[in-house]
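1. Got a sequence here, can you build the structure:
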Amino acid sequence: MACVDFVELATDFLEGALPDDAEWHFIEHLAECGGCERNLDQIRQTIATTGELTPSSISSDARAQLLTAFRDWQRQ
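-> Take a look at the predicted model:
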């Protein structure tokens, strides 16, 4: 599995939505690729952190910056 494929499947993996064969390839790649392992850890940390946010817990400027960062990540 290529890293780009791994990234595309990460959300489905975390949600338990991958077919068995795709999950096997995903886990196999994860065991061999430190970069993808770090990426998956970052996704898990992001989910945990943003899951604690409420609209009233951050300023409107911080919210705007977060939204911009998520929208623009592929352009960088």
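
2. Going by C-alpha atoms from here, please, whenever you check contacts or count neighbours.
-> Noted.

3. how close does the residue nearest the centre of the chain sit to E32?
-> Residue closest to the average C-alpha location in the chain (C-alpha atoms, centre = their mean): I43, at 3.3 Å. In this view, I43 and E32 are 18 Å apart by C-alpha to C-alpha, to the nearest Å.

4. compare with the first, here's sequence two:
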Amino acid sequence: MTSNGRIIPGGISCREVVELVTEYLDGALSDADTERMEEHLKLCPPCVEYVDQIRATAQLAAVAAVELELRPDRDTLLRVFREFKAGG
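-> Here you go, the predicted structure:
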């Protein structure tokens, strides 16, 4: 499929990849949409890099959440982070 003379691998655009990435990584896409996404990723290195970055971010966030729950100083860490984020 083409758009403005450009080939769109798998029939979905890079913008659609961005919109669908969370559902894709969660395994929540239909079989047809998963197939289209994977076809796009076979031919679009920038989208592969984007999906890999989102996957890594999600994994790091999950590890951080578990780490915070396991640490007895969780409340202190959260307070310090909020103060840092607020500029204080």
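
5. And the TM-score between these chains?
-> The TM-score (TM-score structural alignment, normalised by the length of structure 1) is 0.71; 65 aligned residues with a C-alpha RMSD of 2.2 Å.

6. quick one: what's aligned to the residue nearest to the centre of structure 1 in structure 2?
-> Aligned counterpart of I43 of structure 1 in structure 2: I54 (TM-score structural alignment).

7. could you pull out the strands for structure 2?
-> Here structure 2 has its strands, by DSSP state E, at 2-3, 6-7.

8. Can you lay out the ones you listed as TSV showing distance to Y24 of structure 2?
-> Listed next are these as TSV, based on distance: least, C-alpha to C-alpha, whole Å:
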stretch	distance to Y24 of structure 2
strand 2-3	23
strand 6-7	22
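
9. would you list those in TSV and tack on mean neighbour count and distance to R15 of structure 2?
-> Supplementary listing: the strands of structure 2 in TSV, determined by neighbours: other C-alpha atoms under 10 Å; distance: least, C-alpha to C-alpha, whole Å:
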stretch	mean neighbour count	distance to R15 of structure 2
strand 2-3	10	12
strand 6-7	10	14
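
10. Can you check which helix is longest in structure 2?
-> helix 45-70 (DSSP state H).

11. For it, which residues meet the burial criterion?
-> Within helix 45-70 of structure 2, the residues that qualify as buried are C47, V48, V51, I54, R55, counting by 16 or more other C-alpha atoms under 10 Å.

12. and what of stretch 4-23 of structure 1?
-> Within stretch 4-23 of structure 1, the residues scored as buried using 16+ other C-alpha under 10 Å are F6, L9, A10, F13, L18, E23.

13. Identify the farthest-apart pair in the residues you listed.
-> The distance between the two most remote of the buried residues of stretch 4-23 of structure 1 (C-alpha to C-alpha) is 11.6 Å, for F6 and L18.
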